[in-house]
Every structure is written in C-alpha cells, then in structure tokens.
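Enquirer: with the sequence up front, the predicted model follows.
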Amino acid sequence: MTRREKTDAARTESKTLTRRSVLASGAVLGATAVAGCLGGGGGGGGGGENGYNAAIISSPAGFDDNAFNDNALEGLEQAAEEFDLEVNSIEETQEAQYESVQADTAEAGYDLIVMVGDHHTGPLETNASEYPDQNWMLINNVIDGADNVSGWIEMNNEMSFLAGVAAGTMTQEDYSEGGGATNPDESVVGFVGGEDIPLINAFEQSYIEGAEWVNENVEVLTGYSGTFSDTAPANNLAESQIDQGADIVWHAASAAGAGVFSAAQDNERYALGVDVDQSVTEEQYQDVIIGSAVKALNEATYTVVEAVINDNFSEFVGENNLSIEQESIDFITGQALGDSLPEVLSTNIEDAKQAIVDGDVELSCGPTRC
C-alpha cells in the first residue's frame, strides 16, 4: 500500500498548512539601519557611542536573492529595529575573497560578524584564531574548538525531505488552479540545484527520498545549473525537465531559482520555493508556487545578535540547530494557491514531520553533505 492510500478519509481533519509569521518572513527587507557595504577604505562599525554594530557577509549568491541571504539579513534588521544596533551588509560573491574580507571586517571592529554559508568555513578556520576576541556567527557549519564562533546547522535534509513529500504528493493529484496544471497520469517531478557541491547534493538526495517516501512510483529528474545567481541556466534546466514530463520542480539555487519559477509559469506547470515563503518574495510567480520548504534563519541571526547585546554570546558558541522538532523547519503553502490545495498535501506533510521527529525516517544525507 502506498503512503497516499494510507492518508484518506480517516485523517481529513488534519489542519491546513498555514504560513507561520516567523517562517513567512523575508517578504520585504526594510532598508532601515543598514549602513551599506564595506567599501574601499572601509570605515569601522559605527553603532553610536553606546550602541552596537553587526556585519553580515553574503554567500556567493549575494543579497537580494529573495531566499537564503535575505532571510539571514532580516533577523539582523529586526534586531536593529528593537535595539541600538547598526547593521552593515557586505556583499561578496567571490569565494576566493572570503578570508581577506572576513579579516578586513574584523579589523574594522564589529560586535558580531555573520557569515552566510558553508563557503566561509575554510577561511574562518584561520580568522577565528587570528581574531580571538571577535564574535563570529557561521551559517551552515561549525568550527570545532573555536570558543568565539556560533555555528548554526539548519537541518536542510529535513527541509528537502518535506519539499520532496510535497512534490511527490501533488504530482499524483489532478490539480489545475492558478497558472499551472499537473499531469496525474504520470508521476514526474524535477530538482534544479545551483552549484554541484556537497551541500546541494544533500538537498537533492533528501528531496528524492521525500518524493519516494510518499509516492513509490515517482520519477525525479535532477540537474545543476552551476550558479546561484544566474537565472538563465536554471530556467533552461527546468524547461528541459518540464519537457521530459515534470509537472513540479523544486530548486535549491538561491537567486537563480527565479529561473525555475519563470519556466513553470511559461509552461503552465508548478514550482516549489526554498528557504523562505517565495510566493511572497517572488510574488510575480505566486500563481505557480504551490509552497515553499522553509527555515527560520532570521530567528537564528536575531537570537545571536541579541545574545551579544545581552552579553551571553557564550551560550551559543559551538553547534546550534534549526530542525523540524524545534519548529524552525517547515513546509508552507503559497499565498495564492494555499486555499485550493488538496487536504492530502497537508496530511502527508504533517505525517512526514512526525515521522522525522519520531525517528521513523532515516535520511541518507546529513544537513550539509551526504
């Protein structure tokens, strides 16, 4: 018996998925309190005579990705609205520059420096020891033995599994709301990754496992666009997968993922968002975004800067996690399509979350690599 056959009338009272305010955040990033980029001759942190300052260095995707980087920045911006805090967003898309940019930022003087993404790990292994009095926050990895680094591991494998469950569920449904339609006669879904790196490989495999968990007959087409910023390769790859029968495509390609949404819209198929509610951040595509697999990264950055301000940063040194069990990983339905989606989607997502919490699902990959 398939998972779908087990989710019939007995569980129709399962609640419809909602967009929890903390996870639906990331919609519009306010410019308030952002001091701008650290440019040539870059000045210090500022922050006022008695205030605080924080810097955030982007991943290769850069800011304005409507996903990962913006979600991290938003937590700092929220803190800036509540505390005497200035935030400096430093966009650096070249991984080769990370060691020097981290060092320059530490020299400038900040109460906290946030680094978005595992690409920063190697350089920080050097800089954490070079600048032992600097408070660092690293997203997507941990620096073992460093007593000045707060490392945050999002359970991306859990998040990806939920995306797979959503795709595997909906490709079986006869659904034609908004700007797309499924083909229930075939069970084919797609995945478009950005760079072909261990982190995104873990996204891919966990997505496949989620789709197969709920739909044993599903076929999952996968590929990599080679970029987190250029939408054209992602669009071409999604178009190819749709041509091969995929009626739902999920991306793990940061800003490049907009190319997946446009492919779905142009071909009257559907897509799934990542990291934040992309039916909000990519509102022009909301008629084809069934939902998004999300993580409360904004909560994490807010928590750490608040800890610095309250002088208890040491409580968050080492490894910290965002997970389904902590209610900081979820799948939320899109703002345009949510009310029209079949109840089986909500039921299967809730079943999958409970199965992960109960230990009934063993994922092949960890949160950052397989």
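Expert: All right, it came through fine.

Enquirer: rest of the way, CA atoms for contacts and neighbours
Expert: OK.

Enquirer: any idea which residue of the chain is furthest from its center?
Expert: The outermost residue of the chain, judged against the average C-alpha position, is residue 49 (35.5 Å), by C-alpha atoms, centre = their mean.

Enquirer: measure the closest residue to residue 65 other than its chain neighbours to residue 95 for me?
Expert: Closest residue to residue 65 apart from its sequence neighbours, by C-alpha to C-alpha, 6 or more residues apart in numbering: residue 255 at 4.2 Å. From residue 255 across to residue 95, the span is 17 Å (C-alpha to C-alpha, to the nearest Å).

Enquirer: between these two, which one's more packed in?
Expert: Per other C-alpha atoms under 10 Å, whichever of residue 255 and residue 95 has more neighbours is residue 255, with 23 against 13.

Enquirer: okay, now the one to match up with it:
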Amino acid sequence: MRKFKSLLVAFVLVIFATSTLLAGCAKKTEEPAKQEETKKIKVGLVFDVGGRGDKSFNDAAYAGLERAQKEFGDKIEVKYLEPLAGGENREQLLRLLARDKYDLVFGVGFMFTDAIAKVAKDFPETKFALIDGYVPDLKEDSNITCLLFKEHEGSFLVGAAAALKSKTGKIGFVGGMKIPLIEKFEAGYIAGAKYINPNIQVLSDYIGTTGDAFKDPVKGKELTLKQIKNGADVIYHASGASGVGVIEAAASQKKFVIGVDSDQSLTAPEAQRPYILTSMLKRVDTAVFETIKSMVENNFKGGYKEFGLKENGVGYAENEFNKDLIADIKPRLEEIKTKIINGEIKVPTSKKEIK
C-alpha cells in the first residue's frame, strides 16, 4: 500500500511538471504572434481622369504614394484605383475603399470635391484627403483635409522664364478645363511674363469645359501649333495628359515648351527634351507623402493645408537636361522667387487681379 501511494504521488508530480512545462512553452510561442499582428494603416488613393501614366498630376500623386510605401512600408499598406474614362464613378470608388476600412483615402483632383464631402459624412471614422479641392467650414477635428497649392506663384516664375527666353515677344498658354483653378495658372504666368516685359503678348487657349479636357492630346497639339503659327515661341501648358500633345507639337516646331505638375523632361522622349525649357512643379507628391506621414505619426489634422514657394510646394524644374537651357536666367528667377516669398511681389490669382 505504501509503495502504491509513493507511485501515485510520483505520477501526480510528473503530470504537474509536464503541464507547467507545456504552459510555459505555449506562453513563449504566443508572444511573437502578438508582435506580428501589429495593425498596418491602410491608405487608398483614387486617381482622376487620365489615370496613372499621365506624366503629370496623377503621376505626381503616385510618386508621393510610392515614396511613403518605401519609407513606411512596414507600417502601411496601399492601394490605388482608377475611375472610368469620364470619371463618373469617383464616389463609388471612394465608398469602396471606405467600406473596406481604409484609414486614409485620397481623391486626386478638384473633381472629387462633392464626392468626398458626401462620403466623409457616411464614414466619420475614415480620414479623407482632397487634392486641389475646397470643402467649406472644415476644422482640425474634421475627417477631411484639403491639400491646396499656390499654382499662381510657380506659374509666375515660369512666366518670367518664358519672357526672358522669348525672341518674338509672344508666348502661349494652353489650359485644360476652363475653370478658376486652371485660370490661376494662366494669371500667374501672364503676370510673371509682364513683370519681365510689360509689352509681351500672351496667347491663351483652353481645350474644353469638361474633365475630358485633361486627356485630349490631339486638341492640345492643335492649339499649340496654332499659337506657334501666330508667333508664340514659348508655350506653357496646364492641361494634364493633354500636355503630351502640347510638348510634342512645340518640339516638332523646335520651340520651347514648359511642362506642369511634375518634371516633364524626365519622362519625355529623348528627342523632345532639348525643347522643354522647364516645368512648373506642383509638389502633389510632397502633399501626399506628408499627409500619409501625419497618419503614421498619429498627427492627422482636418482643415486646410496650403503649399506655396515658401513651403516648397511649387517651383520650377532644373535637371541634367535643362540645366544649360536656364543657366543664364536662373539668377533672375531666384531673385524673383525670393521676392515672392518675402512678400515684395504679390502674385495675382485671377486675370482680374493682374492690373
């Protein structure tokens, strides 16, 4: 009997020790699993008409998304969507991302304004970033931030560059959709040119009155050739993917052309590069990256954020292809840039203000 009791006690001790050992192992294997479950911030972006590959506005937004993915790859996951050709499903795509519980959703372009205002009300937990659009009465605790740019400041600089390089005293502007936003580009360009030469003539044309005007390179080419025929020897475009036709036409006639939004000489065919004087940089990439960064750092704020020359949100391009082209005018452009930043030059936002 005593022997049986001893065996029973020994058996219980073995069972207890084994249970404790297994529990300890289980605890150790659970801890790494918890570390792996760190929730990533989901970032969605919806392009506007023209989509990725427009070599302009949409591509600039994608560059910001790409930069964020490289820098915060372990903290975020990203997805981008393209609308139908006419852009009529913008709201549907925004809702799709919000329903899929994306934490931050971008709408690339002012055409998203109404859609984002509507969808943001239905998904208060989702943050929305509207590029180039304005939703009134936003506050810091709003779930919408409007990313705005001082396009007129950058356009003033390239307008000055055009006037400094023009030999005919005539320069051109080709806009996409005729709306106040694109007229800001035109106003800054005219003002900058006239700052250099009050007597310069600026020929202006718009491709259309709908969103399709930003994806019509054939019309862009046609208007550029018309302006060149009428004496313009430097052409600036603010027309999205339509600008492909503008650049092609100017280069074919061996006239200078000024790109927009991104540094367009970097993506242009080699034969066109000698004629791309510069590009008016609109740092949509910076705005996208900084907004994602604010989410990663848990510092997102609703309301309005504006990017001008002072914030390095706009400017003019200089690279290996155009460095020599602008070498003689760069000191003057830098002088003008400083005066704008310091407030010595007030850049108009519309043609009415130019006077």
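Expert: Right, received. Where do you want to start? This structure is a prediction, so every number in the text was calculated from the model and none was measured.

Enquirer: how near is the residue farthest from the centre of structure 1 to residue 105 of structure 1?
Expert: Taking C-alpha to C-alpha, one finds residue 49 of structure 1 at 19 Å from residue 105 of structure 1.

Enquirer: again, but for residue 254 of structure 1
Expert: Distance from residue 254 of structure 1 to residue 105 of structure 1, by C-alpha to C-alpha: 24 Å.

Enquirer: can you pull out the helices in structure 1?
Expert: Ranges of helices within structure 1 are 21-24, 68-82, 98-108, 121-130, 156-170, 198-214, 231-243, 258-266, 278-281, 297-309, 343-358, based on DSSP state H.

Enquirer: give me whichever of the ones you listed is most buried.
Expert: Stretch with highest mean neighbour count among the helices of structure 1: helix 156-170 (a mean of 30; mean count of other C-alpha atoms under 10 Å).

Enquirer: off-centre distance for that one?
Expert: 13 Å (C-alpha atoms, centre = their mean, to the nearest Å).

Enquirer: check stretch 282-296 of structure 1 too.
Expert: 12 Å.

Enquirer: now do stretch 202-222 of structure 1
Expert: 18 Å.

Enquirer: that one maps to which residues in structure 2?
Expert: On the basis of TM-score structural alignment, stretch 202-222 of structure 1 is assigned to residues 184-204 in structure 2.

Enquirer: correct me if wrong: residue 301 of structure 2 contacts residue 147.
Expert: No. Using C-alpha atoms under 8 Å as the test, residue 301 of structure 2 is too far from residue 147 to be in contact (11.4 Å).

Enquirer: of the two, which one has the most company?
Expert: More crowded of residue 301 of structure 2 and residue 147, by other C-alpha under 10 Å: residue 147, with 22 against 18.

Enquirer: the more buried one -> structure 1?
Expert: Using TM-score structural alignment, residue 147 of structure 2 sits opposite residue 152 in structure 1.

Enquirer: what of residue 58 of structure 2?
Expert: Match for residue 58 of structure 2 (TM-score structural alignment): residue 69.

Enquirer: any idea how far residue 152 of structure 1 is from the corresponding residue of structure 1 for residue 133 of structure 2?
Expert: Using TM-score structural alignment, the partner of residue 133 of structure 2 in structure 1 is residue 141. Distance from residue 141 of structure 1 to residue 152 of structure 1, counting by C-alpha to C-alpha: 6 Å.

Enquirer: need the residues touching each of these two.
Expert: residue 319 (C-alpha atoms under 8 Å, 6 or more residues apart in numbering).

Enquirer: separation between the residue mapped onto residue 55 of structure 1 from structure 2 and residue 38 of structure 2?
Expert: Aligned by TM-score structural alignment, residue 55 of structure 1 pairs with residue 44 of structure 2. Plainly put, residue 44 of structure 2 is 19 Å away from residue 38 of structure 2 if you go by C-alpha to C-alpha.

Enquirer: tell me, what residue is most central in structure 2?
Expert: residue 284 (2.4 Å).

Enquirer: pretty sure that one sits against residue 59.
Expert: No. Using C-alpha under 8 Å, residue 284 of structure 2 makes no contact with residue 59, being 9.0 Å away.

Enquirer: what separation is there between the alignment partner in structure 2 of residue 90 of structure 1 and residue 63 of structure 2?
Expert: Aligned counterpart of residue 90 of structure 1 in structure 2: residue 81 (TM-score structural alignment). According to C-alpha to C-alpha, residue 81 of structure 2 and residue 63 of structure 2 sit 15 Å apart.
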